[in-house]
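[1] Could you work out the structure for the sequence below:
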Amino acid sequence: MATNVIATRLPEVKIIEPKVFGDARGYFFESFNARDFANDTGFTGEFVQDNHSRSVKGVLRGLHYQIQHPQGKLVRVVSGEVFDVVVDIRRSSPNFGKWEGVYLSADNKRQLWVPPGFAHGFYVTSESAEFLYKTTDYWYPEFERSLLWSDAALGIEWSLDGQPQVAAKDAAGRPLADAEVFA
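    Now for the predicted structure:
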């Protein structure tokens, strides 16, 4: 296996560390292999869209999900660092309302598998960060929802350095108690 898979407090969410081959010239690693990914996560579907964002320090994006056409996401950072957060919003799950946070950076090369049924967001801790993610379904803006990133009931321990910069849709996110969630 070319990767190391690390369990999280949310059993379906996985940290994936690629095996990096480096020398004085630089490094190489396989950032995605469908066969290994299926073995590591149990996910056998396909990815249909790749997204790339750049954000400056202090930007918080999320917590996003699609209530219909839910997306699984394989996320990673190729420049800078973020604190990445996932929240289980499946009402039938024993982990409903629980969260996991992981630092992803260009240096650690970690990836995070966020299955459908979870809200996702990140906070930029470096001067800027470039964030890449593969999705298992297309973006449907009419089904996109935002869970309130600062909902006290979630108790997310963001590593904030001052008040974060958020989009209007994220500032207007709904607390978990009032949010549309999965069955």
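[2] Please count neighbours and contacts with C-alpha atoms only from this point.
    Noted.
[3] How far does the lengthiest helix in the chain sit from its chain's centre?
    Longest helix of the chain, by residue count under DSSP state H: helix 34-41. Averaging C-alpha positions (C-alpha atoms, centre = their mean, to the nearest Å) puts helix 34-41 18 Å from its chain's average.
[4] and if you look at stretch 75-84?
    What separates the centre of stretch 75-84 from the centre of its chain is 9 Å, taken as C-alpha atoms, centre = their mean.
[5] Equivalent analysis for stretch 135-151, please.
    Computed by C-alpha atoms, centre = their mean, the chain-centroid distance of stretch 135-151 equals 12 Å.
[6] Can you get me a residue count around the closest residue to His52 other than its chain neighbours?
    Excluding the flanking residues, the one nearest His52 by C-alpha to C-alpha, 6 or more residues apart in numbering is Leu132, at 4.5 Å. Neighbour count of Leu132, defined by other C-alpha atoms under 10 Å: 18.
[7] mind checking the SS state of Leu132?
    Using DSSP: H, G, I helix; E, B strand; the rest coil, the structure places Leu132 in strand.
[8] wait, doesn't it sit right on Ser31?
    No. At 11.2 Å, Leu132 and Ser31 do not qualify as touching, with contact defined as C-alpha atoms under 8 Å.
[9] how near is the residue most central in space within the chain to Glu100?
    Nearest to the mean C-alpha position of the chain, by C-alpha atoms, centre = their mean, lies His120 at 4.9 Å. To Glu100, His120 is 10 Å away according to C-alpha to C-alpha, to the nearest Å.
[10] Would you do the same for the sequence below? I want to compare the two.
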Amino acid sequence: MRFSPTAIEGVTLVEIEPVSDARGFFARLHCPEEFAHAGHPFVPAQTSLSRNTAAFTLRGLHYEAPPHEEAKLVRVTRGRIFDVAVDLRADSPTYLKWTGAELSAENGKALLIGRGMAHGFLTLEPDTDVLYQIDRIFTPGHGRGARWNDPAFAIEWPAQPQVISERDAAYPNHGSV
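    As a prediction, the model looks like this:
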């Protein structure tokens, strides 16, 4: 695997290194030792799947309230998304900044998103499946969110969302959180 830093410390692009032959390819998606050696000691405790039937479905921006923050490794197993992480760590030099990457089943890239970040994505194709590996077991009642189009973040989404849940649409701007 190749690990590339992003503009936000704590968010890393992870690329597979497939071994190909006539059958297709084989690639490791996660190895605790390899992640730790690269300076990212990430060990999943839970794996979840987000199935999205329509293109331009927006999910997020979601995060867990302290002390229940989660780190997650996000990858696409079918389809394509624009994946975003927003730094909500008040003591960080990149506080309220965002980084994004296109993740697809085709490119095999993943985004490792550290604790203290809000996360969201916009599907770019119909029938898109997003696989999450999360470093702690989900604890109900601690989920929070911020508005996907909050001017404090100024996220440059590649398209206007066409499907968004009532909950996600009703999240406040960060200054209101």
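[11] hang on, the earlier thing: got any residues that touch both of His120 and Glu100 of structure 1?
    Val85, Val86, Val87 (C-alpha atoms under 8 Å, 6 or more residues apart in numbering).
[12] Of all the residues in the helix or strand harbouring the second one, which ones are buried?
    With elements delineated by DSSP states H and E, Val86 of structure 1 resides in strand 81-88, which encompasses its position. Residues of strand 81-88 of structure 1 classed as buried under the neighbour-count rule (16 or more other C-alpha atoms under 10 Å) are Glu81, Val82, Phe83, Asp84, Val85, Val86, Val87, Asp88.
[13] got the contact list for the nearest residue to the fourth one once chain neighbours are set aside?
    In other words, Asp84 of structure 1. Once flanking residues are discounted, Asp84 of structure 1 sits nearest to Phe122: 4.3 Å by C-alpha to C-alpha, 6+ apart. Contact analysis of Phe122 of structure 1 by C-alpha under 8 Å, 6+ apart lists Leu60, Arg61, Gly62, Leu63, Val82, Phe83, Asp84, Val85.
[14] Which secondary structure state does the aligned partner of Lys19 of structure 1 in structure 2 sit in?
    Counting by TM-score structural alignment, Lys19 of structure 1 lines up with Glu17 in structure 2. At Glu17 of structure 2, secondary structure determined by three-state DSSP is coil.
[15] Tell me if I'm right that Glu17 of structure 2 and Leu29 touch.
    No. At 9.0 Å, Glu17 of structure 2 does not count as touching Leu29 under the criterion of C-alpha under 8 Å.
[16] shared neighbours, the two?
    Both Glu17 of structure 2 and Leu29 are contacted by Met1, under the criterion C-alpha under 8 Å, 6+ apart.
[17] How about the contacts made by the aligned partner of Gln165 of structure 1 in structure 2?
    Mapped onto structure 2 by TM-score structural alignment, Gln165 of structure 1 lines up with Val163. Contacts for Val163 of structure 2 (C-alpha under 8 Å, 6+ apart) come out as Ala54, Phe56, Thr57, Leu58.
[18] mind listing what the residue mapped onto the second one from structure 1 touches?
    Right, Phe56 of structure 2. Mapped onto structure 1 by TM-score structural alignment, Phe56 of structure 2 lines up with Gly58. Listed by C-alpha under 8 Å, 6+ apart, the contact partners of Gly58 of structure 1 are Tyr123, Val124, Thr125, Leu160, Asp161, Gly162, Gln163, Pro164, Gln165.
[19] so how many other residues sit close to the first one?
    Right, the one you point to is Tyr123 of structure 1. When counting by other C-alpha under 10 Å, one arrives at 27 neighbours for Tyr123 of structure 1.
[20] ok, it - contacts?
    Listed by C-alpha under 8 Å, 6+ apart, the contact set of Tyr123 of structure 1 reads Gly58, Val59, Leu60, Arg61, Val82, Phe83, Asp84, Trp158, Ser159, Leu160, Pro164.
[21] Which of the three states applies to it?
    Tyr123 of structure 1 ends up strand, using three-state DSSP.
[22] any idea what it aligns with in structure 2?
    Residue correspondence to structure 2 (TM-score structural alignment): Tyr123 of structure 1 is matched to Leu122.
[23] how much space between that match and Glu9 of structure 2?
    Counting by C-alpha to C-alpha, the gap from Leu122 of structure 2 to Glu9 of structure 2 is 22 Å.
[24] do the same with Gly141 of structure 2
    Counting by C-alpha to C-alpha, the gap from Gly141 of structure 2 to Glu9 of structure 2 is 27 Å.
[25] do the same with Leu61 of structure 2
    As judged by C-alpha to C-alpha, Leu61 of structure 2 and Glu9 of structure 2 stand 19 Å apart.
[26] Many thanks, have a good one.
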